[in-house]
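1. no sequence on this one, just coordinates:
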């Protein structure tokens, strides 16, 4: 199993195609003794897989060895995340990593968001352990979607996302939404190359989720408090939920909304449009800087020739 988060040995599938993963395997012998070893599947391209996250005990691995493997896995993931981020930045694409517990309403929110972003091109990467149901729902809106099935894995990593991005026809200056596997623990540790992590908390969950799962809320730039249309039927303390989130992350932005009723969706769409505009502006500035540098070098070469 995965040394850090305990993800089982399962084949990752991206829209039905198998993708190998790096895993730490445990063997139990007839005498009851155990040992573990890494199985690393190398590829000729610039990606490798490391589905793992933090804070778990791997039987048979000494603490120092476990820490070293964890550091190696996360370091490799960061390298792939940088590559993803550079690709996205180079095309002016605004990318978000949507994280939450199962049942928070991520997919419904995505569908309603796509329907309301009439003038924007949106692509989606869907992460689930099994089935393509969520990706099918996204495709029904007319948006591109790639499904990643992680098997027993409990989160997406940057390598999986890099492969999925290669299957999408990502438009210049567009929006990429990554719906992570429903889990408030492991996805906190894995940078996918996104501009922001957006954590979705439903009012049907406990107000204290932010202090029970602080790493996720600390890693997020934005918290969407979803399903507020249900508040009249629940005993839910909105102020307490927001206060808990800001206890662990004082800078977190909070938007209260309902994907079903549409309340608060305007503020969410404004956030998205601002991010898209900033990604476009950053790309244009990068192009302008490169053009200026090329002109400068050409002038220097001309001066030397004269």
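-> Sure thing, it's come through. Keep in mind that what you see is a predicted model, and the values were worked out from it rather than measured.
2. can we go C-alpha only for contacts and neighbour counts from here?
-> Will do.
3. Am I right that residue 137 is in contact with residue 111?
-> Yes: between residue 137 and residue 111 there is a contact under C-alpha atoms under 8 Å: 7.4 Å.
4. These two: which has the busier surroundings?
-> More neighbours surround residue 111 than the other of residue 137 and residue 111, with 19 against 16 (other C-alpha atoms under 10 Å).
5. quick one: the more buried one from residue 71, how far?
-> Residue 111 sits 37 Å away from residue 71, going by C-alpha to C-alpha, to the nearest Å.
6. what do you get for residue 103?
-> 31 Å.
7. which element follows the one helix or strand residue 24 maps to toward the C-terminus?
-> Using DSSP states H and E, residue 24 sits within strand 23-28. Heading C-terminal from strand 23-28, the first helix or strand you meet, by DSSP H and E, is strand 34-39.
8. Which of the residues in that next one are classified as buried?
-> Neighbour counts over strand 34-39 (16 or more other C-alpha atoms under 10 Å) mark residue 36 as buried.
9. do stretch 193-206 as well
-> 193-204.
10. Reformat those as CSV; add distance to residue 13 and secondary structure.
-> Formatted as CSV, the buried residues of stretch 193-206 follow (distance: C-alpha to C-alpha, whole Å; DSSP: H, G, I helix; E, B strand; the rest coil):
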residue, distance to residue 13, secondary structure
193, 20, coil
194, 21, coil
195, 25, coil
196, 25, strand
197, 23, strand
198, 24, strand
199, 25, strand
200, 25, strand
201, 28, strand
202, 29, strand
203, 32, coil
204, 31, coil
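11. also this one, for the comparison:
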């Protein structure tokens, strides 16, 4: 069996587990939100603000945060008052549905309405793995460059929502927002882009509202189908998109 066949088999198994997890959590009234970004995008700080706002409003939320090592992010997120668990991947560059399922079992509070999953800081490997989420958000800081969506089309092309972070640094960074938005639309036509700033709180309510909205209906935006490694589609019904696909290109393969 060649490497691409092994990869497709791994992804197919993961998709099956993700579908079962999504169904199980939906029956329990839990929506999963998967956050994807590169390291340093500010997603931990922003997620902490979203969790704190939910706690303030009396909305039952929880979070899983993934890293290769340390529990630093879990400690930071726990300051929000929401239930938080750290998931250490032991060197793996992404999360898989089985890891989320195993950690949720026996831990997730019964009244949870939204489970936020902060994926490993990486825009390559995590993009190919369905975690049983209904909403996928790709985040990018203004310091990262307007062409990021073109460099990482799978991550931005599979997102239901794109968030610009650290907008308070846009001017000193010389960030061209119009160019960034145009590049996002090139890889994911019709997807919404929101501006956020953890420091000021801008966009925090918008992200929380979108997470809460998908409890009752799948995301309005359905990312386009993307070609697989040999030009075919790896389609599945995940992410609330009814047949949504990820582009499983060879460059997105897990790191050894």
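-> Looks like it came in fine. Predicted model, so just to flag it, every value in this text is computed and none were measured.
12. can you count the residues close to residue 191 of the second structure?
-> 22.
13. mind listing what the aligned residue in the first structure for it touches?
-> Under the alignment (TM-score structural alignment), residue 191 of the second structure pairs with residue 252 in the first structure. With contact set as C-alpha atoms under 8 Å, 6 or more residues apart in numbering, residue 252 of the first structure has these partners: 218, 220-223, 245-246.
14. Pick the one among these closest to residue 18 of the first structure.
-> Residue 18 of the first structure has its nearest neighbour among the contacts of residue 252 of the first structure in residue 220, at 30.3 Å by C-alpha to C-alpha.
15. Relative to residue 106 of the first structure, how far out is residue 97 of the first structure?
-> Applying C-alpha to C-alpha, the value for residue 97 of the first structure to residue 106 of the first structure is 11 Å.
16. packing partners for the biggest helix by length in the first structure?
-> If you go by DSSP state H, the first structure has its longest helix at helix 265-305. Applying 3 or more C-alpha pairs under 8 Å, 6 or more residues apart in numbering; DSSP states H and E, one finds that helix 265-305 of the first structure contacts helix 63-90, strand 94-100.
17. That one to helix 63-90, inter-axis angle?
-> For helix 265-305 of the first structure against helix 63-90, the angle by axes from the mean of the first three to the mean of the last three C-alpha atoms, to 10 degrees is 80 degrees.
18. about what we covered before: just send the helices and strands packed on helix 265-305 of the first structure back as CSV, with distance to residue 187 of the first structure and mean neighbour count too.
-> Shown next, in CSV, are those (distance: least, C-alpha to C-alpha, whole Å; neighbours: other C-alpha atoms under 10 Å):
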stretch, distance to residue 187 of the first structure, mean neighbour count
helix 63-90, 12, 18
strand 94-100, 7, 25
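19. Identify whichever of these lies nearest to residue 161 of the first structure.
-> Across those, closest to residue 161 of the first structure is helix 63-90 (C-alpha to C-alpha), at 8.1 Å.
20. same for that closest one, what does it pack against?
-> By 3+ C-alpha pairs under 8 Å, 6+ apart, helix 63-90 of the first structure packs against helix 158-167, helix 265-305.
21. where does the aligned partner of residue 160 of the second structure in the first structure sit relative to residue 195 of the first structure, distance-wise?
-> Under the alignment (TM-score structural alignment), residue 160 of the second structure pairs with residue 221 in the first structure. From residue 221 of the first structure across to residue 195 of the first structure, the span is 9 Å (C-alpha to C-alpha).
22. What of residue 244 of the first structure?
-> Distance, residue 244 of the first structure to residue 195 of the first structure, using C-alpha to C-alpha: 24 Å.
23. now residue 118 of the first structure
-> Distance from residue 118 of the first structure to residue 195 of the first structure, by C-alpha to C-alpha: 22 Å.
24. returning to that earlier point: now do the shared contacts for residue 97 and residue 106 of the first structure.
-> Here residue 97 of the first structure and residue 106 have residue 179 as joint contacts, going by C-alpha under 8 Å, 6+ apart.
25. can I get the helices and strands packed on helix 63-90 of the first structure in TSV with distance to residue 19 of the first structure and mean neighbour count?
-> TSV is the format used below for those (distance: least, C-alpha to C-alpha, whole Å; neighbours: other C-alpha under 10 Å):
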stretch	distance to residue 19 of the first structure	mean neighbour count
helix 158-167	8	20
helix 265-305	30	14
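26. Mind jotting down where the strands sit in the stretch 101-250 of the first structure?
-> Using DSSP state E, counting those that start in this stretch, the strands of the stretch 101-250 of the first structure run over 122-128, 144-149, 175-179, 196-202, 222-226.
27. how about the ones you listed in TSV, adding distance to residue 300 of the first structure?
-> Listed next are those as TSV, based on distance: least, C-alpha to C-alpha, whole Å:
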stretch	distance to residue 300 of the first structure
strand 122-128	43
strand 144-149	46
strand 175-179	39
strand 196-202	40
strand 222-226	47
